[in-house]
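Participant: Predicted model and sequence follow; I will ask about them next.
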Amino acid sequence: MKIKRLVYSALIAAIYAALTYLIAPIAYGPIQFRISEIMVLLVLVDPFYIVGLTLGCFLANLLGPYGFMDITVGTLATFVAVVLMSGTIKIMKDSKFGIIVASLWPTVINGVFIGYMLYYVVQAPLLLTMFQVGVGEFVVVTVVGVPIYLYLKEKNIFKRLGYRV
């Protein structure tokens, strides 16, 4: 079972990095829609995927245009966001709003961390950049990702794969 989870985490990391790099023009910068961020909702299925998602972000940022700052700040932002998501869903697992609340962490964390990093690296306007990054995260994770997650959950896809969601 542990080997299966490790393989899934490695696949998640690879898919996250590949998706990010394939849509590079809109995955990096002050206005970004990193489609791979939908995958952060996988921590609601299994918190073990924090590792794969963090590694995937690290790999994607290795290939990105902002170098060391994005590798460290971007990876840290993803790690903090998915840890907070996992903790939120544990606390609010019986609430119908738990998934929505958990999905907001990437918006807040990436908006602040990446917004500040872009302000520092490319002298983008701080508050505007934080807002733009946050909006991109909100659209990808909450507006698009949550309905997909809920659909998969409703269709028992996660249970068929052996998860207790």
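Facilitator: That came through fine. Numbering: from 1, shown residues only.
Participant: When you work out contacts or count neighbours from here on, use the C-alpha atoms and nothing else.
Facilitator: Fine.
Participant: how distant is stretch 15-27 from the center of its chain?
Facilitator: Here the centre of stretch 15-27 is set off from its chain's centre by 12 Å, with CA atoms, centre = their mean, to the nearest Å.
Participant: let's bring in a second model and compare:
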Amino acid sequence: MKQSQRAQYLAQGAMIGAIYMVLTLLAALANLAYGPVQFRFSEALTILPIFTPAAVPGLAVGCLLSNIWSGYGAADMVFGTSATLLAAICTRMVRNIRINKIPILAPLPPVLFNAVIIGIEIAVFSAEGFSWIGFWGAALSVGLGELVICYGLGLPLAAALQKLGKKRKIF
């Protein structure tokens, strides 16, 4: 990788991470970023690995920094970041699976990884301790929030970026 390409990769990743963090903290102001009910606007950005590999570390770092303010502390920094990193890698892997040029599977990895991993985290760290009912409740709640954001905001964002990229020959 040439030095200019490396610089571009780092700049893209840093920018994505910073935007992810800012959007997460804005959602936190509305009490929507942490806990069993999550509608992180930043999760719409999880679609970005279809456009650039720099989004994979960018999203992970943005999530790590965002989770500093989580009520789950270091656990959320580890588990939340892991969920985001795994989801970003898988999103990158399915980027070319399209229906009518729409990357229909790309928003699915964040939904699944966050539902399972964050569902486990919330159930394990609940005041009552782990229970399967607690896990399924948290997993469904987090997964539904992810589904709404990733498909409702992320997929339209991908379509807009694709259209912009074609006009400006970015992608």
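Facilitator: Perfect, thanks for sending it. The structure displayed is predicted, hence computed values, not measured ones.
Participant: Average offset of the longest helix along the first structure relative to the second structure?
Facilitator: Criterion DSSP state H: the longest helix present in the first structure is helix 2-22. Following the fit onto the second structure, the mean deviation recorded for helix 2-22 of the first structure is 1.3 Å by mean CA distance after the TM-score superposition for the first structure.
Participant: who does the helix or strand that that helix is followed by touch, helix- and strand-wise?
Facilitator: Following helix 2-22 of the first structure in sequence order, the next helix or strand is helix 24-27 (DSSP states H and E). Applying 3 or more CA pairs under 8 Å, 6 or more residues apart in numbering; DSSP states H and E, one finds that helix 24-27 of the first structure contacts no other helix or strand.
Participant: next structured bit after helix 24-27 of the first structure?
Facilitator: helix 50-62.
Participant: Residue in the first structure paired with Gln162 of the second structure?
Facilitator: Applying TM-score structural alignment, one finds that Gln162 of the second structure aligns to Lys153 in the first structure.
Participant: tell me which element that match is part of?
Facilitator: Lys153 of the first structure belongs to helix 146-154 when elements are defined using DSSP H and E.
Participant: Show me which residues of that helix are buried.
Facilitator: Neighbour-count burial for helix 146-154 of the first structure flags Val146, Tyr149 (criterion: 16 or more other CA atoms under 10 Å).
Participant: Repeat that for stretch 39-58 of the first structure.
Facilitator: Neighbour-count burial for stretch 39-58 of the first structure flags 39-45, 47-58 (criterion: 16+ other CA under 10 Å).
Participant: on that earlier part again, now the helix holding Lys153 of the first structure, how far from the chain's geometric center?
Facilitator: 16 Å.
Participant: Contacts for that helix next, please.
Facilitator: The contact list for helix 146-154 of the first structure, computed with CA atoms under 8 Å, 6 or more residues apart in numbering, reads Leu41, Ile99, Ile100, Ser103, Phe158, Lys159, Val165.
Participant: which ones among these are found in helices?
Facilitator: The helices, defined by DSSP H, take in Ile99, Ile100, Ser103, Phe158, Lys159 from these.
Participant: just checking, Ala123 of the second structure touches Phe130?
Facilitator: Yes - the pair Ala123 of the second structure and Phe130 passes the contact test of CA atoms under 8 Å, sitting 4.9 Å apart.
Participant: Please identify which of those two sits among more neighbours.
Facilitator: Ala123 (23 against 15; other CA atoms under 10 Å).
Participant: Now which residue in the first structure aligns to that one?
Facilitator: Per TM-score structural alignment, Ala123 of the second structure is aligned with Tyr119.
Participant: hang on, its match packs against Thr129?
Facilitator: Yes - with contacts counted by CA under 8 Å, Tyr119 of the first structure reaches Thr129, the gap being 7.3 Å.
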